[in-house]
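**Student:** Based on what follows, work out the 3D shape:
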Amino acid sequence: MELQDLKGKRALVTGGTKGIGKAIADELAGAGATVIVSARTKPDDITHHFIAADLTKADQVSALAKEIADTFGGIDILINNVGGLTTPGGGHSTLTDELWQQELDLNLISAIRLDRILLPQMIEKKSGVIIHISSVAGKQALWNLNMAYAVSKAALNSYSKALSTELAEKGVRVLTVAPGPVRTEPMVKFINDYATSAGVTPEEGMKQLMAQTGGIPMGRMAEPEEVANLVHFLVSPSAVYLTGTIYAIDGGSLPVIN
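**Tutor:** Here you go, the predicted model:
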């Protein structure tokens, strides 16, 4: 029997229909939470309450929040998971103003907007948890692969820390989870695309990419469910004294002291 430590809690997971987001949504539901997921398009196999929303659009963020308020009366847990690497590699010369704005809108501004519109009801009841899903790239940018993405995640880390300090006395906890490589469809595609451009096999492409970051001491990528397990703990009653911290889940790959 799964631990029902989130029974009675309402959780929103953005980007919750696949990959890390789906694993988190399933994990929280298994722990007893009522789970709402959002994404741009609805998949055929969705089992949680679904709300279609492009969170880079302010009006759709407002519509999402209104439906949550009307249907559920608010939320207790917010997982800002939506995001991704959408810009090309190649360094500063490949990144236009539009591409920089695109990456910031997806990985930073979408979370800021959603936090701002959902926080008042958390503050009013002096209870709530916000998790920002970041990336180890926020602490280790690779200029030739992910410059704009890394900068957007570094900004998310800083914003998350500042918000946690603001809200600590108001009963709302804010934490950041920073995965390293996770075995998801976008990651597999990224590796395959890199391998194709480099003229090597996907296995060799993976080795080359990992060599740039110092490798993964544990010798493999994370599974989405492993990230979900960490998120479950952080939003649970067992973590009530935790706020403001970035938790890297990277198999030991980040070559810095957190």
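
**Student:** contacts and neighbour counts: CA atoms only from here.
**Tutor:** Noted.

**Student:** Off-centre distance for stretch 121-129?
**Tutor:** Centroid separation for stretch 121-129 versus its chain: 21 Å, with Cα atoms, centre = their mean, to the nearest Å.

**Student:** Contact partners for Ile216?
**Tutor:** Shown in contact with Ile216 (Cα atoms under 8 Å, 6 or more residues apart in numbering): Met210, Asp250, Gly251, Gly252, Ser253.

**Student:** With Met206 as the reference, measure out to it.
**Tutor:** To Met206, Ile216 is 11 Å away according to Cα to Cα, to the nearest Å.

**Student:** How about Gly128?
**Tutor:** 39 Å.

**Student:** cool, and Met1?
**Tutor:** The value you get for Met1 to Met206, if Cα to Cα is used, is 37 Å.

**Student:** One more, please, to line up against the first structure:
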Amino acid sequence: MERTTQELTGRTALVTGGTKGIGKAIADELASLGATVIVSARHEPAEKIPYDFIKADLIHSDSINELAGQLLDQYKNLDILINNVGGTSAPAGGFSVLTEQDWENDLQLNLLAAIKLDKAIVPSMIARNQGVVIHISSLNGKLPLYASNLSYGVSKAALNNYSKALANEVASKGIRVITVSPGMVKTTAMEAFLNSYASSIGKSFDETQQLVMDSLGGVPMNRMAQPEEIAHLVGFLASPKASYITGANYVIDGGTVPTIF
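**Tutor:** The predicted model follows:
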């Protein structure tokens, strides 16, 4: 379906972790809506991308400050910040197998990276009395799976609460803060996680995918999402069409979460 309007023309957006998976799909969506898009990641993209790229490892505070400084020096203002970077390298097996380092790594990547980047960028939004911050969280922030990704789910739950608190604090200053919580999404990172988990429990990839879906209570649509399906929601939330939306956590999971949530 051809676009009839470009709601984000004249807006500048940063997408962290924007060279692949959900992040790349979001970058493509925002660009299709007319935004000038900058992406960051730890490594140079394997293939050429049509966006400005800034190398940054958001585990490190110095790298976050350098990213924010370079961004504001070059573009002067940022209208949309998509805190997409996240993930886990912690082993499956639950509380008993997780080390302090596993917890620290997941909290740094999935919570503190967003907090630190917000702290570096949001003041410039407040000065202009406008801006949108979207945190990409996870269904696991609502439904943690202790056997497969406990520390990841806990860190995403903390991100959800931080995002709500920040939204309430800066709403009167012209800034909207929103959370998007995808369920299972068909990305290389998800495939890597499922392969690793399958190896640890001695099951096939397909068996493990079904096991994870079942452990969430089932996915009524019986499939993983495509990254573009997450990106379409993010594009809407970043646009003026969502101007009265802030402080909300949008779960996009194929119907997984029970109504009580």
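
**Student:** What's the match for Asp118 of structure 2 in structure 1?
**Tutor:** Applying TM-score structural alignment, one finds that Asp118 of structure 2 aligns to Asp115 in structure 1.

**Student:** Looks to me like its match is in a helix.
**Tutor:** Yes - remark: Asp115 of structure 1 belongs to a helix, assigned using DSSP: H, G, I helix; E, B strand; the rest coil.

**Student:** of Gly128 and Met206 of structure 1, who's got more company?
**Tutor:** Neighbour totals were compared for Gly128 of structure 1 and Met206, and Gly128 leads with 24 against 18 (other Cα atoms under 10 Å).

**Student:** and Phe15 of structure 2, that's in a helix?
**Tutor:** Not Phe; residue 15 of structure 2 is Val. No - according to three-state DSSP, Val15 of structure 2 belongs to no helix; its state is strand.

**Student:** Tell me where structure 1 has helices.
**Tutor:** All helices of structure 1, identified by DSSP state H, fall at 19-30, 58-72, 97-104, 110-125, 147-167, 185-198, 202-212, 224-235.

**Student:** Tell me which of those lies nearest to Lys7 of structure 1.
**Tutor:** helix 19-30 (8.8 Å; Cα to Cα).

**Student:** if we can go back for a sec, would you mind listing which of the contacts of Ile216 of structure 1 are buried?
**Tutor:** Asp250, Gly251, Ser253 (16 or more other Cα atoms under 10 Å).

**Student:** I'd like these written out as TSV, with distance to Tyr241 of structure 1 added.
**Tutor:** What follows is the buried ones among the contacts of Ile216 of structure 1, written out as TSV (distance: Cα to Cα, whole Å):
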residue	distance to Tyr241 of structure 1
Asp250	23
Gly251	25
Ser253	27
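
**Student:** which one of these is nearest Val37 of structure 1?
**Tutor:** Minimum distance to Val37 of structure 1 across the buried ones among the contacts of Ile216 of structure 1 is 25.0 Å, recorded for Asp250 (Cα to Cα).

**Student:** Residue in structure 2 paired with that closest one?
**Tutor:** Matched across to structure 2, Asp250 of structure 1 falls on Asp253, judged by TM-score structural alignment.

**Student:** Confirm for me that its match is in contact with Asn140.
**Tutor:** No - applying Cα atoms under 8 Å, one finds Asp253 of structure 2 not in contact with Asn140, separated by 10.6 Å.

**Student:** Find residues that contact each of these two.
**Tutor:** Common contact partners of Asp253 of structure 2 and Asn140 (Cα under 8 Å, 6+ apart): Gly183.

**Student:** Enumerate every residue touching Leu163 of structure 1.
**Tutor:** Per Cα under 8 Å, 6+ apart, neighbours of Leu163 of structure 1: Val174.
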